[in-house]
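Participant: Below is the sequence, then the predicted model.
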Amino acid sequence: MGITSAIVLFAVIWWLTLLCVVPLRMKTQQDMGEVTPGTQSGAPEVHHLKAKLWITTGISAVLFAIIAGVILSGWITIEDLDMFHRMGPGAAG
């Protein structure tokens, strides 16, 4: 795995993790009982974004280490994931 592939892999893991972490413990205006006129009641009031970015980075680093370790060790290869046998021996390519 090259450096560019590693950066792309980390970025994808980081964004997917962020999308999973952002909704956690978010309090909306409706939850707080103070809806600002002209805004949606589901708009975030307390979002803890800075802490969630740090949590996302930590979780992503651990997931990246595991996934990169599996890729670099050769434990799982692209041939293992090829369900239709398109990359096997004798495949036109």
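Facilitator: Nice, thanks for sending it over.
Participant: contacts and neighbour counts: CA atoms only from here.
Facilitator: Noted.
Participant: Give me the three-state assignment for the residue nearest to residue 70 when sequence neighbours are not counted.
Facilitator: Take residue 70 and drop its neighbours on the chain: the residue closest to it by C-alpha to C-alpha, 6 or more residues apart in numbering is residue 76, 6.5 Å away. Three-state assignment for residue 76 (DSSP: H, G, I helix; E, B strand; the rest coil): coil.
Participant: ok, and what's touching the strand or helix carrying residue 51?
Facilitator: In this structure, residue 51 sits in helix 49-73 according to DSSP states H and E. Contacts to helix 49-73, defined as C-alpha atoms under 8 Å, 6 or more residues apart in numbering, come from residues 1, 6, 9-10, 13-14, 17-18, 21-22, 76-77.
Participant: another structure for you, compare them:
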Amino acid sequence: MIQTVKFLAASFWTTAATVVAVSALAIAVVVSLFGLRVSGGTALYFIIWWTLLFAVLPFGVRSQVEAGEVVRGSEPGAPAAPALREKALWTTLVSAVVLVVVAGVLPLSGL
């Protein structure tokens, strides 16, 4: 799985296509299985994705000082290699699972 994510994150276009495809699939699942509207499923997915993005961003980050590659004129605590494409893919995969779980639990809560 890790190698697949690294392969898909090699290009902006494969990353963007994967994010769109997985997002659309997750929204289609909750619309068909749990009766959400497309707009409601999309809104819920966006909120989950955005929240999880900020949870995933700090994973595996090494500062320029830790990596020994401080770029002149930059903050030494800035990330050396943030791997944002990989983090976008991981966020998308986790968000899809969370969306299905949340959509399954919402009817039980009476909302």
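Facilitator: Arrived safely. No experiment lies behind these values; they were computed from the predicted model shown.
Participant: circling back: what's around the residue nearest to residue 70 of structure 1, how many residues?
Facilitator: The burial count assigned to residue 76 of structure 1 is 11, neighbours taken as other C-alpha atoms under 10 Å.
Participant: List the contacts of residue 76 of structure 2.
Facilitator: With contact set as C-alpha under 8 Å, 6+ apart, residue 76 of structure 2 has these partners: 63-65, 70.
Participant: In structure 2, which residue is most central in space?
Facilitator: The centroid of structure 2 falls nearest to residue 91 when counting by C-alpha atoms, centre = their mean (1.8 Å).
Participant: how about that one, what's its partner in structure 1?
Facilitator: For residue 91 of structure 2, the aligned position in structure 1 is residue 56, judged by TM-score structural alignment.
Participant: now swap in residue 64 of structure 2 and tell me
Facilitator: With TM-score structural alignment defining the correspondence, residue 64 of structure 2 maps onto residue 29 in structure 1.
Participant: does that match really touch residue 47, like I thought?
Facilitator: No. Under the criterion of C-alpha atoms under 8 Å, residue 29 of structure 1 lies out of contact with residue 47, with a separation of 10.7 Å.
Participant: Helices of structure 2, residue ranges please.
Facilitator: Using DSSP state H, the helices found in structure 2 span residues 2-8, 12-34, 38-56, 64-67, 84-109.
Participant: Lovely, talk soon.
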